[in-house]
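Undergrad: I would like the atomic coordinates for the input below:
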Amino acid sequence: MNRTARLLVLLGTVLLLGGIAVGATLHAAGRAAEQDRPQTGGPAVTSGAVRLSDPHRAFFRNMAWGPHRDEITAVPAGRLSGPRTASGVRCLRFHAAAGTGICLQAVHGELRDTYRAVVLDDRLHERRHYDLAGTPTRARVSPGGRTVAWTVFVSGDSYAGTAFSTRTSILDTRTGHLDANLETYALTVGGHRVHAADTNVWGVTFADDDHFYATAATGGKTYLVRGDRTARTLRALHTNVECPSLSPDGTRIAYKKRVADADPDAPWRLYVLDLRTLRETATGEHRTIDDQAVWRDRHTLVYALPGDYGADLWTVPADGSGTPHRLATAALAPAFPH
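TA: The predicted structure follows:
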């Protein structure tokens, strides 16, 4: 290599390293600016002790700008717009039941962020954590608090090309047994076993510690499936169901459904399925819903919609009556003790 070529290589290396350094600095500065941005009239948030087993509290990810953004906060269960107590634990997705929490969080690096699932105890202390293969999107805890599930978006699956696909895991917090990918479960549709590379599973909602519902997609269709951890099976029950959420009494599923003639960029509406009759009921929420709703009680659904701070929580009756109204601004990923 001659002197000129060596100088060009050296110059290129300096520029590359300089670009990386500047990018890393801007990345860190951007994160700091987001956390330090003033609240500008948003909900007031203060630090304090948070216990997931408190029956008088509801919990969600605080989206208000300021030092407590993204922290899990506690509010009065009957007044989600009430004063917020921040736990100090930051999560992108969160759920809790029976004193167990699951927190999907970002781990900020010099050049890029990675993600992990953190199992939390009643006081939001870490019990164990697991590295995630992609970006967090859904999280749930079983009613008894023993089993947790999470879903992430991943890329690189051979059948997906450059598109995203999902990966869903279920963890037994008592034994530590992890089913890292529910696509390994035996899926049956219409009584026939499905062997397809395009199978995706996401959006777990638990019936108990061993049984659950979820969405499975294959062949261009989505199905509500009932899952069995012990048997490692998924059985399709109904079509066109995404992100199911089981009612506290175990009789109904709230879910987002693709509706005909909708805007392709806003295709989903919030429905409720009676598991005994498989009768569908459209709720009074007519905007598109890209969330996994939760049940505040046996009669009421709560879900997130875009808002000034990123997301607000809204509510609507589950029986198709009434109209939606906003429960809390600057909030996401709610959990209600039942």
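Undergrad: C-alpha from now on. contacts and neighbour counts both.
TA: Will do.
Undergrad: pretty sure residue 96 is touching residue 140, no?
TA: Yes - with contacts counted by CA atoms under 8 Å, residue 96 reaches residue 140, the gap being 7.1 Å.
Undergrad: find the residues that touch each one of the two.
TA: residue 102 (CA atoms under 8 Å, 6 or more residues apart in numbering).
Undergrad: which SSE is the residue minimising distance to the centre of the chain in?
TA: Centroid-nearest residue in the chain, with CA atoms, centre = their mean: residue 138, separated by 2.3 Å. Using DSSP states H and E, residue 138 maps to strand 135-141.
Undergrad: just the buried residues of the helix or strand just after that strand, please?
TA: Using DSSP H and E, the next helix or strand after strand 135-141 towards the C-terminus is strand 147-155. Neighbour-count burial for strand 147-155, counted by 16 or more other CA atoms under 10 Å, picks out 147-155.
Undergrad: quick one more, to check against the first:
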Amino acid sequence: MTSLRRRLLILVTAVLLLAGLATGVVLHAAARADRANRPRSGGPAVSAGTVTLDQRGRLTFLDAAAGPHRTAVASVPATDPGGGRTASNLKCARFYAAAGTGVCLQSDPGVLRQSNRALLLDTRLRTLRAFPLAGTPSRARVSPSGHFAAWTVFVSGESYASAFFSTRTSILDTRTMRLTPSLETYSIVKDGKPYHASDVNFWGVTFARDDDTFYATLNTANSTYLVRGSLSRRTVTSLAQNVECPSLSPDGTRVAFKKRVLSGAALWHEYVLDLNTLHETPLAERHSVDDQAVWLDDHTVAYALPADGEVGGSNLWSVPADGTGAPRLLIAGAASPAPL
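TA: Okay, the predicted model is just below:
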């Protein structure tokens, strides 16, 4: 009987400890959410309203300013990016849009399990289809035609700076809803030869205008490569080494990318690669950029940098794509830009 009581006491104690731990996690998350939902004095002017993806001359992004609209899809006039912003009621961890089609990656933390999903959106930000994600949202892109969407998640690890991480990149045909769950099913040609390895990872898709060609990062054997892919042939071919998170220019001739400049460290600089000559041009930004840049036009790229003194906050910056000039603040308290 004494032994039975002891076991029951241990069981009850364990249950109470687990219940207390779960309560603590919930309260901590609620406290963090409360702090994030408090607007900061001097922050950008944000008003709730309608955001659509057919508003030409607008720049959409995720609001990253402290306040109730944080992580909401928002927009500003492209000619006045520092002006007042309109925020929708849709919140995302990553976002991108083109040709009236949007993709929103969401991550809802739970006590026991995190829920991640990708939402395919119409012009009014209404969900057309939802897809479960195998991990934490990382990158999202839509083709210039709106006919294809791509997203990358971390299956393990939390960033590209982690010693060990694994990604999964999916591509969706938005017309047929046919999903390629993983680019790892594509055939790989590296250095002119067929390539097979168990450690292959892809991330950072960017689409060309022909609805067939795309570019992405291939990681294998502790090295990264820019690859050119074909959706119809389901193949990728390596083009250059030490290229991450490519972003194709509107004219299709160049790729902006982040390049690791210190081996073994989370330090990247932004470059532009000429696809015809493979000549690399370092851009004027000297901070480490851990983002997939976006071309605002054929001459300017934008990217996010952490906001000083604000946990989880970020600002959007822009810089000339030819290596001249200097970085300038584009939008304070913002991330995931997508010019309409």
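Undergrad: coming back round to it: among residue 96 and residue 140 of the first structure, which residue is more densely surrounded?
TA: residue 96 (30 against 27; other CA atoms under 10 Å).
Undergrad: pretty sure residue 186 of the first structure sits against residue 230.
TA: No - contact criterion CA under 8 Å: residue 186 of the first structure and residue 230 do not qualify, at 11.7 Å.
Undergrad: which one of the two has more residues nearby?
TA: Neighbour tally, residue 186 of the first structure and residue 230, criterion other CA under 10 Å: the higher count belongs to residue 186, 16 against 8.
Undergrad: what's the spacing between the residue nearest to residue 122 of the second structure when sequence neighbours are not counted and residue 95 of the second structure?
TA: Nearest residue to residue 122 of the second structure, sequence neighbours excluded (CA to CA, 6 or more residues apart in numbering): residue 101, at 5.3 Å. With the distance defined as CA to CA, to the nearest Å, residue 101 of the second structure ends up 11 Å from residue 95 of the second structure.
Undergrad: who has more neighbours out of those two?
TA: residue 95 (30 against 26).
Undergrad: wait, what's in contact with that one?
TA: Contacts of residue 95 of the second structure (CA under 8 Å, 6+ apart): 61-62, 73, 102-105, 140-141, 336-338.
Undergrad: one more: residue 188 of the second structure?
TA: 194-196, 235-238.
Undergrad: which among those residues end up buried?
TA: Using 16+ other CA under 10 Å, the buried ones in the contacts of residue 188 of the second structure are 235-238.
Undergrad: separation between residue 242 of the second structure and residue 79 of the second structure?
TA: In terms of CA to CA, residue 242 of the second structure sits 35 Å off from residue 79 of the second structure.
Undergrad: which one's more surrounded, the two?
TA: residue 242 (16 against 10).
Undergrad: ok, which stretches of the stretch 1-150 of the first structure are strands?
TA: Here the stretch 1-150 of the first structure has its strands, by DSSP state E, counting those that start in this stretch, at 45-47, 57-62, 71-76, 84-90, 93-97, 100-108, 113-120, 126-131, 135-141, 147-155.
Undergrad: mind putting the ones you listed into TSV with distance to residue 12 of the first structure?
TA: Output for these, formatted as TSV (distance: least, CA to CA, whole Å):
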stretch	distance to residue 12 of the first structure
strand 45-47	48
strand 57-62	44
strand 71-76	42
strand 84-90	39
strand 93-97	41
strand 100-108	28
strand 113-120	26
strand 126-131	35
strand 135-141	33
strand 147-155	31
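Undergrad: among those strands, which is nearest residue 304 of the first structure?
TA: Residue 304 of the first structure lies closest to strand 57-62 among the strands of the stretch 1-150 of the first structure, at 10.8 Å (CA to CA).
Undergrad: residues in contact with that closest one?
TA: Counting by CA under 8 Å, 6+ apart, 52, 68-78, 80, 86, 90-94, 330-337 sit against strand 57-62 of the first structure.
Undergrad: circling back: and the contacts of residue 188 of the second structure, which of them are in strands?
TA: Of the contacts of residue 188 of the second structure, the ones assigned to strands by DSSP state E are 194-195, 235-238.
Undergrad: closest one of the residues you listed to residue 301 of the second structure?
TA: When these are compared against residue 301 of the second structure (criterion: CA to CA), the nearest one is residue 238, at 23.8 Å.
Undergrad: report the contact partners of the closest one.
TA: 188-192, 225-228 are the contacts of residue 238 of the second structure under CA under 8 Å, 6+ apart.
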